[in-house]
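>>> Give me coordinates for this.
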Amino acid sequence: MQHPRHKTLSDILAREIADGTYPVGGRFPSEHELQARFDVGRHTVREALKTLTEQGMLGRRQKAGTTVLASTPFAHYAHTLRDTSGLFGFVGDTALDVRYLGFVREPSFLLEHAEPKAPTERWLRIAGVRHTRSDGSPLCWTEIYVPSAFPLDREAVRGARQAIYELCMETHNLKLNYVEQEIKATTLPRAIAGLLAAEPESAALLVLRRYVADAGVTFEVSANLYPANRYSVRTIIR
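Next comes the predicted model:
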């Protein structure tokens, strides 16, 4: 079966990006240049570039042209949620590279609209880049906030192979009552986009979660910020 022309073209261009013909951070040929080189129509070129953009390899901006963002496609993480056990699976499939660990007075702007906030003046902030374990590619920027009423050992946090909320539950003998989740459409700030090898101000998904214990006390809030083409949530309702 013959592949569509745009699929053949996107495969060729992906190989050229991978072998360094077009280096990461460099300019990528324009639509007109690609049309002339491959003797194909505008629609074929646009569809090929759309594929590479959705795979996270290219960033396209009006008036700024097309830039190479990555030498290999980014994996899309589909998160299936049936119950709270689905949250454990997410941690098993990913790893957090902690870039910041310390107390703050206020959560970052990512959580400025999260409600209700935990009743505390100090938070332990754990922030960094979350990678997929399968290939090590950056998946999202993660920020986790634990109220000072639930202190955690910092070395245990840095070396944790489990979710931070699990560590908090074990440390303080808490029982999880429920997790409240909200997903918002937003854009990637420039500083975070650079860490994720994504285009600044491009579409993003912000996943906010609040973890509540049996006593009705919030013991963790978190924010995961994803480039929009790298994450989806699949919920099963019975």
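>>> from here on, contacts and neighbour counts on C-alpha atoms
Will do.
>>> list the buried ones in stretch 178-198?
Residues of stretch 178-198 classed as buried by neighbour count (16 or more other C-alpha atoms under 10 Å): V179, T186, T187, L188, I192, A193, L196, A197, A198.
>>> Make sure the first one is indeed in a helix.
No. With DSSP: H, G, I helix; E, B strand; the rest coil as the criterion, V179 is strand rather than part of a helix.
>>> wait, isn't it in contact with A213?
No. Here V179 does not reach A213: they are 9.0 Å apart, not a contact under C-alpha atoms under 8 Å.
>>> Pick out the residue nearest the middle of the chain.
The centre of the chain sits closest to C140, judged by C-alpha atoms, centre = their mean, with a distance of 2.2 Å.
>>> Skipping adjacent residues, who's closest to that residue in space?
Y226 (4.6 Å; C-alpha to C-alpha, 6 or more residues apart in numbering).
>>> returning to that earlier point: report the secondary structure state of the residue nearest to the centre of the chain.
On the basis of three-state DSSP, C140 is classed as strand.
>>> Test my guess that T120 contacts P147.
Yes. T120 is within contact range of P147, at 6.0 Å (criterion: C-alpha under 8 Å).
>>> quick one, which of those two is more surrounded?
In this view T120 and P147 are compared by other C-alpha atoms under 10 Å, and P147 has more residues nearby, 22 against 12.
>>> so how far is V221 from the closest residue to the more buried one other than its chain neighbours?
What sits nearest to P147 in space, not counting adjacent residues and going by C-alpha to C-alpha, 6+ apart, is W123, at 4.6 Å. Using C-alpha to C-alpha, to the nearest Å, we find W123 at a distance of 10 Å from V221.
>>> Could you also give me the structure for this next sequence, so I can compare it with the first?
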Amino acid sequence: MSRPRAIDQQPRPSSAAADAALLLAGTQPRYASVATAVATEILEGQRPIGSLLPSEQDLCLRFGVSRSTVRQALRRLGELGLVAGAQGVGTRVISDQPRGQYVLAVRSATEVMGYSMRTRLDIRSRAPLVADGALAKRIGCAAGSAWRHVAGMRRDAESDAQISICDLYIAEEFAAVANMPDLASTPAYRLIRRQLGIAVEVVTQNISAIALDMHQAEALGVPIGSPGLFIRRQFLAAGGRMIEATTNVHASAEEFVYSLRLGPPEEG
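Okay, the predicted model is just below:
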């Protein structure tokens, strides 16, 4: 079986989903632009943990800004827990995981699906349902199709930090998977493959910017109307049959960073 392919993974450049790849989104003061550029290098591994950043003077020359602007940028990076300064030594990279954020770095379909392996699902409910028009549009299924809905909160597997409101929709023919204890720590598609030998061939992903409604905001602990991200993933088996769909609602980019790295464009 060939390795799964990921498609429809790139958000529109002008959308808030693209801004979610930045630590400081929106119209940025100069220091924030500097902080974002350096933070991106840290997140992408160009500046490994333990390495020293260039001197303030070198950063001033690189970005064409004043020393006070560079110091503001370094202060912001320190607030994010990425760097720490030491008298007489310089500024050292101490983490590639911003404090208070969950960073999802994606380079392949394997990493899209590996997202579930780095987290755990705090399951709140399980129930059968038949897709009405609204749900059909939400997850991209046929109206009238049968699903097992598993609702919960996704959390970081190590820190237990809250990441997103998570809803799984498992095709009714695989309903037994919805009740498996392993579902909290193992993706449904993996359980389906393990139990029934049906493998995912294609993963599609759509990202949308949203304003959080009352229930979403309350669950995520932010004000009603706060900016958020809605991420839908469809897991397709042979012939395009959807065996699972997931939706995740995240709070603003201050809490969740989606980083997408692609290879060079194809020739021709």
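>>> sorry, back to before: corresponding residue for the residue nearest to the centre of the first structure in the second structure?
If you follow C140 of the first structure across to the second structure using TM-score structural alignment, you land on S164.
>>> ok now do that match, which residues does it touch?
M153, R154, R155, L220, N248, V249, H250, A251 (C-alpha atoms under 8 Å, 6 or more residues apart in numbering).
>>> corresponding residue for the residue nearest to P147 of the first structure in the second structure?
Checking TM-score structural alignment: W123 of the first structure goes with W147.
>>> my read is that match is in a helix, agree?
No. Read with three-state DSSP, W147 of the second structure is strand and lies in no helix.
>>> need the contact list for it.
P128, L129, V130, A131, Y169, I170, A171, E172, A175.
>>> about what we covered before: overlap of the contact sets of W123 and V221 of the first structure?
Joint contacts of W123 of the first structure and V221 (C-alpha under 8 Å, 6+ apart) are Y145, V146.
>>> count of neighbours near Q162 of the second structure?
Around Q162 of the second structure there are 23 residues (other C-alpha under 10 Å).
>>> cool, the one 5 residues further on as well?
Around D167 of the second structure there are 22 other residues, counting by other C-alpha under 10 Å.
>>> Identify the residue nearest A149 of the first structure in space, chain neighbours excluded?
Nearest non-adjacent residue to A149 of the first structure (C-alpha to C-alpha, 6+ apart): T120, at 7.5 Å.
>>> Roughly how far does the one you found sit from L52 of the first structure?
When T120 of the first structure is compared with L52 of the first structure (using C-alpha to C-alpha), they lie 45 Å apart.
>>> hey, where'd the helices end up in the stretch 51-200 of the second structure?
For the stretch 51-200 of the second structure, applying DSSP state H, counting those that start in this stretch gives helices covering 56-63, 67-79, 109-114, 133-139, 175-178, 188-196.
>>> Out of those, flag the one nearest D19 of the second structure.
helix 67-79 (17.4 Å; C-alpha to C-alpha).
>>> List the buried residues in that closest one.
T69, V70, R71, Q72, A73, L74, R75, R76, L77, G78.
>>> for stretch 158-172 of the first structure, same thing?
A163, I164, Y165, L167, C168, M169.
>>> Show me the contact partners of it.
With C-alpha under 8 Å, 6+ apart as the criterion, stretch 158-172 of the first structure contacts 88, 91-92, 98, 150, 152, 157, 174-176, 211, 219-220.
>>> Just the buried ones from those residues, in ChimeraX syntax?
In ChimeraX, a selection of the buried entries from these looks like this (16+ other C-alpha under 10 Å):
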select :91,98,152,157,174,176,211,219,220
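>>> what ranges do the strands span in the second structure?
For the second structure, applying DSSP state E gives strands covering 5-7, 83-86, 90-93, 102-106, 119-130, 146-156, 162-171, 202-211, 227-236, 242-250, 256-260.
>>> Just name whatever secondary elements the third one is in contact with.
Judged by 3 or more C-alpha pairs under 8 Å, 6 or more residues apart in numbering; DSSP states H and E, strand 90-93 of the second structure is in contact with strand 83-86.
>>> Onto which residues of the first structure does the strand it packs on map?
Under TM-score structural alignment, strand 83-86 of the second structure corresponds to no residues of the first structure.
>>> coming back round to it: out of the contacts of S164 of the second structure, grab the one that's most surrounded.
Neighbour tally across those (other C-alpha under 10 Å): the maximum, 27 neighbours, falls on H250.
>>> Counterpart of that residue over in the first structure?
Checking TM-score structural alignment: H250 of the second structure goes with Y226.
>>> Give me the distance between its match and E180 of the first structure.
In terms of C-alpha to C-alpha, Y226 of the first structure sits 18 Å off from E180 of the first structure.
>>> And G159 of the first structure, by the same measure?
26 Å.
>>> if we can go back for a sec, quick one: which of the contacts of S164 of the second structure is nearest Y258 of the second structure?
Distance to Y258 of the second structure, by C-alpha to C-alpha, is smallest for H250 among the contacts of S164 of the second structure, at 10.6 Å.
>>> ok, how many other residues are close to R82 of the first structure?
R82 of the first structure has 13 nearby residues by other C-alpha under 10 Å.
>>> for D153 of the first structure, same thing?
The tally of other residues near D153 of the first structure (other C-alpha under 10 Å) stands at 10.
>>> looking at it, L236 of the second structure is touching Q205, isn't it?
No. Counting by C-alpha under 8 Å, L236 of the second structure does not reach Q205; the two are 11.3 Å apart.
>>> Not counting its neighbours along the chain, what's nearest R230 of the first structure?
Distance criterion C-alpha to C-alpha, 6+ apart; nearest residue to R230 of the first structure, sequence neighbours excluded, is H76 at 4.3 Å.
>>> Aligned to the one you found, what sits in the second structure?
For H76 of the first structure, the residue aligned by TM-score structural alignment is Q101.
>>> That match contacts Y258, doesn't it?
No. Judged on C-alpha under 8 Å, Q101 of the second structure makes no contact with Y258 at a distance of 10.3 Å.
>>> Touching both of those two, which residues are there?
Residues touching both Q101 of the second structure and Y258 by C-alpha under 8 Å, 6+ apart: none at all.
>>> Matching V200 of the second structure against the first structure, which residue comes up?
Aligned partner of V200 of the second structure by TM-score structural alignment: L176.
>>> Just list the residues touching T218 of the first structure, thanks.
When contacts are counted by C-alpha under 8 Å, 6+ apart, T218 of the first structure touches K117, A118, R210, Y211, V212.
>>> residues contacting the closest residue to it other than its chain neighbours?
In space, T218 of the first structure comes closest to V212 once its chain neighbours are excluded; the distance is 4.4 Å by C-alpha to C-alpha, 6+ apart. V212 of the first structure makes contacts with L176, N177, Y178, V179, T218, F219, E220, as judged by C-alpha under 8 Å, 6+ apart.
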